[in-house]
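Visitor: what shape does this take:
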Amino acid sequence: MTERIVKVKDIIDTLDKITGGRVVKGREDLFCGKNPFVVVKSSNIPGKAVMEIPGIVWGDLNKPVRKLAVAMTLTECKIELAGATGVDVIVAHHPIADAANSGGVTLKNYLGLYNIAAIELHEAFHGLHPGISYIHGIKAHRVDIAYGGIPGNIMYVGTTLEGIETLGDILNRLREFMNYEVEEEMLESERQVRGCREILETNIVTGGKIFNGSIDSRVKNVLHIFPHTGFTPEHLEQVMKEHPEVDTVLATISRVHEDSPLVLKAQEYGLNFIAGNSHAMEIYENGLPLAAALNYYLGRDVKILIFNERVTSTPVEMFGSKAVREYAKYITENFLIEKGK
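Guide: Below is the predicted model of the structure:
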């Protein structure tokens, strides 16, 4: 039996199949709004806008692919990991920007050096599945990925799954799905090995939290929002007109503070407010299903990997080895501070 040779263009075709035809087919898709998932994201900071282009960003479409890695955000760490382990193509969920996602150097030179192709999806993958709601024990019956006419402003309305009756049930479900027990053990092990109790880790410190209500508060009809996408108190007012049955606001991917206008507006309506998984956990929500779908279509011919994300913080005086801390002291004292100060 002849071995099938999968090429980058076959990965693009497979992603187009998975997304229901949302991948860019050619240059014509970049203009005149032909592909609605080609979106410019900008905070109006001069020179910092980026255009999302679901599809190939860099690489040879005819390059053979034997190893493929799914990642959330492309970084130099992941490029180095891919280069060292023979990965042929990285499929990144988030948009890729020249230099910003490649350690300050150009994508062409960096990815070209290791002969790695790069593909992005982001908005083209959003709205394909209700996974984040499902993880939190919610079945979405309304999905809007541009609520209020804002691209990427995702809003779900749904009801709880069987067995989810209180806010505490949601928190317990998250602990099971996200394997918090193991994450906590890993953090504790790292603290012991490095001899520093002050090390913190993103997934632990951003765990589920109740803002309005208690673990015993009843929940049935849920508004599921993503604060960082632009969901405002005014949007909440509009949703309550459209869905007065809502009793709980679930905020995921991004977080809010206790005095957030969204939390306060929810209090006015007598709504529970709970924060679930942060953006740091999206590799499980979107990355794992995408990788599983690619494995379904390509698994016999391509090894599918997931590049996980784990970020910790450590006080500067405890970071690294004694030798590298002495190095930092030497560099600082001799090159980075004014003499005589």
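
Visitor: could you use CA atoms for every contact and neighbour count after this?
Guide: OK.

Visitor: find the residue at the geometric middle of the protein.
Guide: Residue closest to the average C-alpha location in the chain (C-alpha atoms, centre = their mean): Glu282, at 3.9 Å.

Visitor: would you mind measuring from that one to Ala92?
Guide: Computed with C-alpha to C-alpha, to the nearest Å, the distance linking Glu282 and Ala92 is 12 Å.

Visitor: okay, and the common contacts of the two?
Guide: By the contact definition C-alpha atoms under 8 Å, 6 or more residues apart in numbering, Glu282 and Ala92 are jointly contacted by Met72.

Visitor: if I look at Asp98, how far off is Gly104?
Guide: Relative to Gly104, Asp98 is positioned 8 Å away (criterion: C-alpha to C-alpha).

Visitor: could you do Asp10 as well?
Guide: Using C-alpha to C-alpha, one obtains 30 Å as the distance from Asp10 to Gly104.

Visitor: compare the two (neighbour count), which wins?
Guide: Neighbours per residue (other C-alpha atoms under 10 Å) separate Asp10 from Gly104, with Asp10 holding more: 17 against 12.

Visitor: which strand or helix spans the more buried one?
Guide: helix 8-18 (DSSP states H and E).

Visitor: another sequence for comparison is provided below:
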Amino acid sequence: MREEGQVRVRDVVEALDRISGGRMVKDWNEVTSGANPYVVTKTSHIPGKSVIEIPGLVFGDRDKPVRRIGVGMTLTESMIELASGMELDLIVVHHPVAEAANSGGVPFADYLPLYKLALIEMHEAFHGLHPGLTLLHGHRKQKTDIAFGGLPGNILHKGVTLEGIATAGALLARIREWMGHGIDRELLAAERVIRGEPTLQEATLANPALLLAGRPEQPAREVLHFFPHTGFSMAHLEQALALYPETDTLIASISRVRPDHPFVAFARERGLNFIVGNPHSVEILENGLPLAYALEELLPQTDIFLLRERMTAVGVGEIGHRRMVEYGREMAREHLLAASPRAVHV
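Guide: Below you'll find the model as predicted:
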């Protein structure tokens, strides 16, 4: 990349193309022709709700100058507003974006130009490029399939535990230690006090890494690591174990399963360890942070920022800010319920 001169959006696309090994869309014909295998449609077959992933420039001018870049995971209106306040020129997000769904219910063309923002997405084009996610989960990957069973995005890692990790308990301890949950716990404790909301919950801490099958002292060496939200099924699990019969440990991360899931029952029947690892809420660290540092290296003329969103929850009966509680109750009683012929008064 250039060491001198002004960086433009097209230079960022070029940098991402280098990082991804040539996977970025550089010509719109790649979207319509099917020439780029990382342009895929994601759908649950709900009418009007499918989305086409386009690893490349989604919105903005390729010649637009870029000085400040935000790297995020999932575009939201909160991220757009943060980018506005920070006067960013470009947002690079991991996950695919869709009109209105990722921009506060309004089209990109009505919103992003207000803040002079360009937008790039990556997703499948970024998968499998680095081993960090597996290393954070205590194993070194030997093989990766990013379309296991012929399903695009259905990622399966085959790995072996790192030196010094011999048991399921040690593997679980590594996950917890590396992700800095102690800081998150201190932050949540302080926020509960400041807000006067003692039961406030936070997404990362609400979904800790857990051992759902096996015992902490049970040996862990041969690992299969998969992601349930990608469409990974029981049939896929049986197929993977047939390919790698030496497996003793299963890890599901980013998305999770509950203790009564068939995956867990199957693991118990087979005498396998089953660990649910990091939740989706920390993928900004797993995948976003390496991407941000790579861009910083290739585009030293720019300032790179990590855009990390934090999700919390509290029961409406325990919200601490009294003025907003009064506001919410008044709007509900005097307008929403009074105006609704279907309102039920108990």
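
Visitor: sorry, back to before: so the residue nearest to the centre of the first structure makes contact with Ile253?
Guide: Yes: with contact defined as C-alpha atoms under 8 Å, Glu282 of the first structure counts as touching Ile253 (7.2 Å).

Visitor: residue contacts, the residue nearest to the centre of the first structure?
Guide: When the contact criterion is C-alpha under 8 Å, 6+ apart, the partners of Glu282 of the first structure are 72, 253.

Visitor: where along the stretch 101-250 of the first structure do the strands fall?
Guide: 117-120, 138-144, 155-160, 200-201, 209-212, 221-225, 248-253 (DSSP state E, counting those that start in this stretch).

Visitor: Glu268 of the first structure is nearest to which of those?
Guide: strand 209-212 (10.8 Å; C-alpha to C-alpha).

Visitor: Gly83 of the first structure versus the closest residue to Asn101 of the first structure other than its chain neighbours, what's the distance?
Guide: Distances taken as C-alpha to C-alpha, 6 or more residues apart in numbering place Thr75 nearest to Asn101 of the first structure, at 4.9 Å, with adjacent residues excluded. Distance of Thr75 of the first structure to Gly83 of the first structure, computed by C-alpha to C-alpha: 12 Å.

Visitor: again with Ala117 of the first structure
Guide: According to C-alpha to C-alpha, Ala117 of the first structure and Gly83 of the first structure sit 11 Å apart.

Visitor: between these two, who's got more neighbours?
Guide: A direct count of neighbours by other C-alpha under 10 Å for Ala117 of the first structure and Gly83 places Ala117 higher, at 24 against 18.

Visitor: tell me the residue in the second structure aligned with the more buried one.
Guide: For Ala117 of the first structure, the aligned position in the second structure is Ala118, judged by TM-score structural alignment.

Visitor: next, the distance between the ends of stretch 14-32 of the second structure.
Guide: As for stretch 14-32 of the second structure, its first-to-last residue distance stands at 21 Å under the measure C-alpha to C-alpha.

Visitor: just stretch 80-98 of the second structure next, same as before
Guide: Counting by C-alpha to C-alpha, the length from the leading to the trailing residue of stretch 80-98 of the second structure is 14 Å.

Visitor: and that stretch, what's buried?
Guide: When neighbours are counted by 16 or more other C-alpha atoms under 10 Å, the buried residues of stretch 80-98 of the second structure are found to be 80, 83-84, 88-98.

Visitor: closest one of these to Trp178 of the second structure?
Guide: Within the set of the buried residues of stretch 80-98 of the second structure, His94 lies nearest Trp178 of the second structure; the separation is 21.9 Å, counting by C-alpha to C-alpha.

Visitor: what comes up buried for stretch 134-144 of the second structure?
Guide: Of the residues in stretch 134-144 of the second structure, those buried under the neighbour-count criterion (16+ other C-alpha under 10 Å) are 134-141, 144.

Visitor: list the contacts of stretch 256-265 of the first structure.
Guide: Contacting residues not belonging to stretch 256-265 of the first structure are listed as 211-212, 227, 232-233, 236, 273, 275 [C-alpha under 8 Å, 6+ apart].

Visitor: of those, closest to Pro64 of the first structure?
Guide: When the contacts of stretch 256-265 of the first structure are compared for distance to Pro64 of the first structure, the smallest value, 40.3 Å, is given by Pro227; criterion: C-alpha to C-alpha.

Visitor: can you tell me what that closest one aligns to in the second structure?
Guide: Under the alignment (TM-score structural alignment), Pro227 of the first structure maps onto Pro228 of the second structure.

Visitor: thought its match was touching Arg256?
Guide: Yes: taking C-alpha under 8 Å as the contact criterion, Pro228 of the second structure and Arg256 are neighbours in contact, 6.6 Å apart.

Visitor: looking at those two, which one has more neighbours?
Guide: Comparing Pro228 of the second structure with Arg256 by neighbour count (other C-alpha under 10 Å), the higher total belongs to Arg256, at 21 against 18.

Visitor: from what I see, that one and Phe274 are in contact.
Guide: No: with contact defined as C-alpha under 8 Å, Arg256 of the second structure does not reach Phe274; the gap is 11.2 Å.

Visitor: ok, the nearest residue to Gly230 of the first structure once chain neighbours are set aside - contacts?
Guide: Computed as C-alpha to C-alpha, 6+ apart, the closest residue to Gly230 of the first structure that is not its neighbour in sequence is Asn153, at 5.8 Å. Contact criterion C-alpha under 8 Å, 6+ apart gives 144-147, 226, 229-231 as the residues in contact with Asn153 of the first structure.

Visitor: hmm, which of these are the buried ones?
Guide: For the contacts of Asn153 of the first structure, a burial check counting by 16+ other C-alpha under 10 Å picks out 144-145, 147, 226, 229-231.

Visitor: max-length helix in the second structure?
Guide: In the second structure, with assignment by DSSP state H, the single longest helix is helix 181-195.

Visitor: could you pull out the helices for the stretch 1-150 of the first structure?
Guide: 8-18, 76-85, 107-114, 131-135 (DSSP state H, counting those that start in this stretch).

Visitor: mean per-residue distance, the last one versus the second structure.
Guide: In the superposition with the second structure, the aligned residues lie an average of 0.9 Å away from helix 131-135 of the first structure, counting by mean C-alpha distance after the TM-score superposition for the first structure.

Visitor: so what does that helix touch, helix or strand wise?
Guide: Using 3 or more C-alpha pairs under 8 Å, 6 or more residues apart in numbering; DSSP states H and E as the contact definition, the elements that helix 131-135 of the first structure packs against are strand 138-144, helix 167-177.

Visitor: which one of these lies closest to Lys41 of the first structure?
Guide: When those are compared for distance to Lys41 of the first structure using C-alpha to C-alpha, the nearest one is strand 138-144, at 18.4 Å.

Visitor: right, I'll leave it there.
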